[in-house]
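Chemist: what follows is a predicted protein model with its sequence.
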Amino acid sequence: MLPVKEIADSLGITEDHLNYYGKYTAKLSLALLEAPPQPPRGKLVLVTAITPTSHGEGKTVVSIGLAQAITRRGRKSIVTLREPSLGPVFGVKGGATGGGRSRVLPSEQINLHFNGDIHAVTSAHNLLAAAIDSHIHHGNALRIDVDNIWWPRTIDMNDRALRHIVVGLGGKANGVPRESRFVITAASELMAILALASSRQDLRRRLNDIVIGLNVDGGIVRAGDIGATGGLLVLLNEAVMPNLVQTTEHTPAFVHAGPFANIAHGTSSVISQKIALNLADYVVNEAGFGADLGAEKYFDLVMPACGIRPACAVLIATVRALVHQGSSPADAAGANPAALRRGLPHLARHIENLRKFNVPVIVAINRFPGDREEELRTIGSFCRDRGVACAAIDVFEQGGAGALELADQVMAAADGVDLGQVRPLYDRELTLEQKIGLVAREIYGADGIHFESAARRKLAMFAAAGFGHLPVCMAKTPSSLSDNPALRNVPSGWTLTVSDAFLAAGAGFIVVLAGTVLLMPGLPRVSQASRMDVDDDGNIIGLG
């Protein structure tokens, strides 16, 4: 690793814009947002994927490798990534800093407690929860309805026992008994707010606008009404500043904010993207899970909120994921050319979906150990037959050198795009039900939508309260295009079930739950935590 000052120097960032967190990481001053070049210097490249397997298909490693490849071509590049959540780190996936020769460093620090950002979000979220219960305990001047408090508590860990709780037990001194719940910090509205805020002033506005529930007359109660905004800002004062680190090839990386893509909007902070676009020719930005989740939410939620239009989309495909989509659960693991060919319509569906946003699409075939040349050629021929540029890459083993062809294709597409033609799927003027219907039919391929009664009542209430113009943030399984994780490939003849909805007024969207989706995951039978340890010299073992 190089000292972070040298990484900052490569971008022309001066000392007075750096707040050092040790030798290898620093926070960036928000003054870097001031006086941006017009038009912005850089172009944003959105990296997404086909529906992933449970271990992921390499969006982070490809994003890093692509940024490194662009740098090798002599152009200035920055990769913008989300901060890892401790839930997945100790759950199924493990670390989230890339791998091999395409990682962000210092990886252990980034995976664990990185500069305190996620802890700050957790603390701020729980401060607001505590302020609500304290307000009720001390007389409830706002007449908050204890049966209609929508603000949960949060923790950055997978813990299924906290999904449904009762607080206030033990007598009057301990508060008013009521039901509540925990969500994982990555699903907290505060995490979404941190990621979507464009400045400290915008952060204040969004925090003030958080709707915590209803009063006994059915009126909206906001965080600003109970005087919590200032305290939340204090806790988030440094967390709102992006983190500067480096890749294994010393390409600058901004790692900031960490909303999940299956239950939130799934991309790094708007502030980090805007600063990066001021400083680099190309900004490689990851969007979580498959293109039906992270990419759709970028175009329909993030882009309208911040004005950043992606210049092209990189769609990652792997042999492993396509074989999975083309297989039945009874098929044996391993090479399966027939299953690969049966899975190709799944790739075609994601390409078709991305084209609906009028953005150039390039397929990156991420090569895994054991992939055979004929399998890679099958995918490449399929893409070329449909007029889609594609490149086989190996950034894990080769770093940026393994994605030079992809970098050339990305830069050519981004330089030739008419950004004015890039558009969201739907207009804000549509009803909430119409927006849900468009995403369900156009992106997921649903034949119909069923609204459970509780969800329908909430959507009607949100619209009546003046929030019908907000976009919808669909929370569904990442394991299928549908809302059923068991349905593979391109499901047909199915109906999307809308089971619940939550208002995230500060973030600026309505969270819509489809099927059975959990805002608080649980640990698996054998978690990554069981594989980790620390040796006698303090070195961490098993944190991938």
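Modeler: Thanks, I have the structure now. Predicted model, so just to flag it, every value in this text is computed and none were measured.

Chemist: all contacts plus neighbour counts: C-alpha atoms, from now on.
Modeler: Will do.

Chemist: Q246 in helix, strand or coil?
Modeler: Counting by DSSP: H, G, I helix; E, B strand; the rest coil, the backbone at Q246 sits in strand.

Chemist: number of residues surrounding it?
Modeler: 28 (other C-alpha atoms under 10 Å).

Chemist: pretty sure it sits against S107.
Modeler: No. Using C-alpha atoms under 8 Å, Q246 is not in contact with S107; the gap is 9.8 Å.

Chemist: neighbours of the nearest residue in space to A186 that is not next to it in sequence, how many?
Modeler: Among residues not flanking A186 along the chain, P259 sits closest, at 4.6 Å (C-alpha to C-alpha, 6 or more residues apart in numbering). P259: 30 surrounding residues under other C-alpha under 10 Å.

Chemist: contacting residues for P259?
Modeler: R82, A186, A187, S188, M191, A192, A195, H265, G266, T267, S268 (C-alpha atoms under 8 Å, 6 or more residues apart in numbering).

Chemist: mind checking how far it is from G288?
Modeler: Distance, P259 to G288, by C-alpha to C-alpha, to the nearest Å: 9 Å.

Chemist: now for these two: what residues contact both?
Modeler: G266, T267.

Chemist: circling back to that earlier point, the residue nearest to A186 sits in which helix or strand?
Modeler: Using DSSP states H and E, P259 maps to neither a helix nor a strand.

Chemist: correct me if wrong, but R320 is in a helix.
Modeler: Yes. Under three-state DSSP, R320 falls within a helix.

Chemist: for it, give its distance to A407.
Modeler: R320 is 23 Å from A407, by C-alpha to C-alpha.

Chemist: another structure for you, compare them:
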Amino acid sequence: MMSDIEVARSVTMKPISEVASRLGIPDEALNNYGKHIAKVDNAYLATLADKPKGKLVLVTAITPTPAGEGKTTTTVGLGDALNRIGKRAAICLREPSLGPCFGVKGGAAGGGWAQVVPMEAINLHFTGDFHAITSAHNLLAAMIDNHIYWGNDLGIDTRRVAWRRAIDMNDRSLRQITSSLGGVSNGFAREDGFDITVASEVMAVFCLAKDYTDLEARLAKIVVAETRDRKPVTAGDIGAAPAMTVLLKDALAPNLVQTLEGNPAFVHGGPFANIAHGCNSVSATQAALRLADVVVTEAGFGADLGAEKFFDIKCRKAGLEPDAAVIVATIRALKMHGGIGKADLSKENVAAVEEGFANLARHIENVAKFGVPSVVCINKFVTDTDAEIETVIRLCKEQAGVDAVLCTHWADGSKGTEELARKVEAILDAPRATPFTTLYPDDMPLLKKVETIAKELYRASAVSADAKVRKQLADYEAAGFGHVPVCIAKTQSSFSADPNAKNAPTGHVLPIREVRLSAGAEFVIVICGDIMTMPGLPKVPSALHIRLDANGEIEGLS
């Protein structure tokens, strides 16, 4: 059996101009990064603004487990299968972060015969977008400290500098640091820290910005500190937004690559869904919708995180109305939610599948609350038995009222997802039964928005927030930010804030530890439980297995 990287290398990629031509993109609109990667010029994309939009399909999943789900793989397989049945389809994915690539999760280019390529480039430096975002973030940090050093005309209270630094790597030692040590010439010593780049507000702004003007305006609104009398200081006050925009100029153009079957794929932006909003860029999605009949995109982790933020943040801000959703599940993951340990997942256990189905059922219910029709993809593993598969298909129909389709795209490419594509096609062609809706209105108070998500989607009984958090939320509302959505940062491993609470817990309390205003991205981050905005490496990181062989080929990247 070939590894993912061996499969990717076995395929002859098409010139990127040929891939672009399938969407009608002319050569002059491409800025090529070698033979197989290109950025699509934003000036060209602006000319498409009046074209009708295609249909939008979201791929989401059940609550993740160590057994794996395969959301990105399914996105690729479905996009290929839609092209296979005659649709002009494109996919939209997030760019992988170096943190998980060298940590525990691995790459994010799909797997088996459902991948985007060139996978090594996509998983590593790609077109440099993340480096540009990191540089823009840290330019702002440097300009804040420089302003303080040269007289602090804005009166920034150095105890209330909220803007941390960023790096696209898991490094727990940087979570909390003391900066500017070493004497008078190095500035004023203060507490500081790093977030991973995918949690940066610059990443969120980058993914939500419509164009250069919008990008600079959003960057200027980022709140970086407070004065001694608690007045906000913004990146615009510091004067950093124009230079930050310059650093992001080339990055803002969407990246075009291809699937193993030569179909177009936009891979652009990459906020995590457990600590950020978990969706690819608005610019890439809007471009794809103007160029393709059907666009398949994914949002990180389960429907309680990525899908909720896709609907409540991205769709709200970009005016998108998704037409269908695919919820990915595996027999292995359902058995884990049903109480089976990883070592026993290869053994048939229909009872555990039935027990774990509660998790899938809740995700189906949650997606329906947004008015989006869905179909379940059972991503097949070789150890799945007919009885287990038939149980999921039956329960989906009898208890949740949706179809479930067995898919083998990892092994068979688009052929293994053709039935799913036809189910999605049927949903797209049918009259819309319910309109798309967000979970809460703009004018709902911030804490009430958190409570709505916690009770409606997580099935929590309450939200706990101490007086400091409640005052901070009240201050945000008083400052004019009460209308913005909330972005919940919590563990991806459970509906609750406890990663060990598997399946479908109810009656738990969602503990708010901290809140942060992302004024440029226009949402409030609500940090719950023990979730960290700077992950650490595991005991045995993937980096220990990644190397060059004697021929200069990369080994160990998946």
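Modeler: On my side now, so go ahead. Just so it is clear, the structure is predicted and the values come from calculations on it, not from any experiment.

Chemist: report the TM-score for the pair.
Modeler: Laid over one another, the chains give 0.98 as their TM-score (TM-score structural alignment, normalised by the length of the first structure), with 544 aligned residues with a C-alpha RMSD of 1.4 Å.

Chemist: returning to what we had before: overlap in contacts of Q246 and S107 of the first structure?
Modeler: Counting by C-alpha under 8 Å, 6+ apart, nothing touches both Q246 of the first structure and S107.

Chemist: next SSE downstream of the longest strand seen in the first structure?
Modeler: Longest strand in the first structure by number of residues (criterion: DSSP state E): strand 495-504. The first helix or strand that comes after strand 495-504 of the first structure along the chain, using DSSP H and E, is strand 509-514.

Chemist: what range does the helix or strand just after that next one cover in the second structure?
Modeler: Where DSSP H and E defines the elements, the next helix or strand beyond strand 509-514 of the first structure is strand 533-534. Using TM-score structural alignment, strand 533-534 of the first structure lines up with residues 547-548 of the second structure.

Chemist: so which residues make contact with stretch 455-475 of the first structure?
Modeler: By C-alpha under 8 Å, 6+ apart, stretch 455-475 of the first structure touches 220, 262-265, 293, 297, 300-301, 428-433, 435-436, 498-503, 505, 508-514, 517.

Chemist: now, of those residues, which are buried?
Modeler: 220, 262-265, 293, 297, 300-301, 431-432, 435-436, 498-503, 505, 508-514, 517 (16 or more other C-alpha atoms under 10 Å).

Chemist: helix, strand or coil for the aligned partner of P478 of the first structure in the second structure?
Modeler: Mapped onto the second structure by TM-score structural alignment, P478 of the first structure lines up with Q492. Put simply, Q492 of the second structure is coil when judged by three-state DSSP.

Chemist: what sits closest to Q492 of the second structure if chain neighbours are left out?
Modeler: N274 (5.7 Å).

Chemist: that neighbour maps to what in the first structure?
Modeler: Match for N274 of the second structure (TM-score structural alignment): N262.

Chemist: distance-wise, check that match relative to A501 of the first structure.
Modeler: Separation of N262 of the first structure from A501 of the first structure (C-alpha to C-alpha): 14 Å.

Chemist: same question for A280 of the first structure.
Modeler: Taking C-alpha to C-alpha, one finds A280 of the first structure at 39 Å from A501 of the first structure.

Chemist: gap between the two ends of stretch 186-202 of the second structure?
Modeler: End-to-end distance (C-alpha to C-alpha), stretch 186-202 of the second structure: 26 Å.

Chemist: in the first structure, which residue range corresponds to that stretch?
Modeler: Going by TM-score structural alignment: stretch 186-202 of the second structure matches residues 174-190.

Chemist: need the contact partners of the strand or helix carrying A192 of the first structure.
Modeler: Per DSSP H and E, A192 of the first structure falls inside helix 189-196. For helix 189-196 of the first structure, the surrounding residues in contact (C-alpha under 8 Å, 6+ apart) are 121, 124-125, 185, 203, 206-207, 240, 256-259, 264-265, 267-271, 302, 305-306, 504, 506-507.

Chemist: where do the helices sit along the stretch 251-400 of the second structure?
Modeler: For the stretch 251-400 of the second structure, the helices defined by DSSP state H, counting those that start in this stretch occupy 282-291, 308-309, 316-318, 331-337, 350-368, 386-395.
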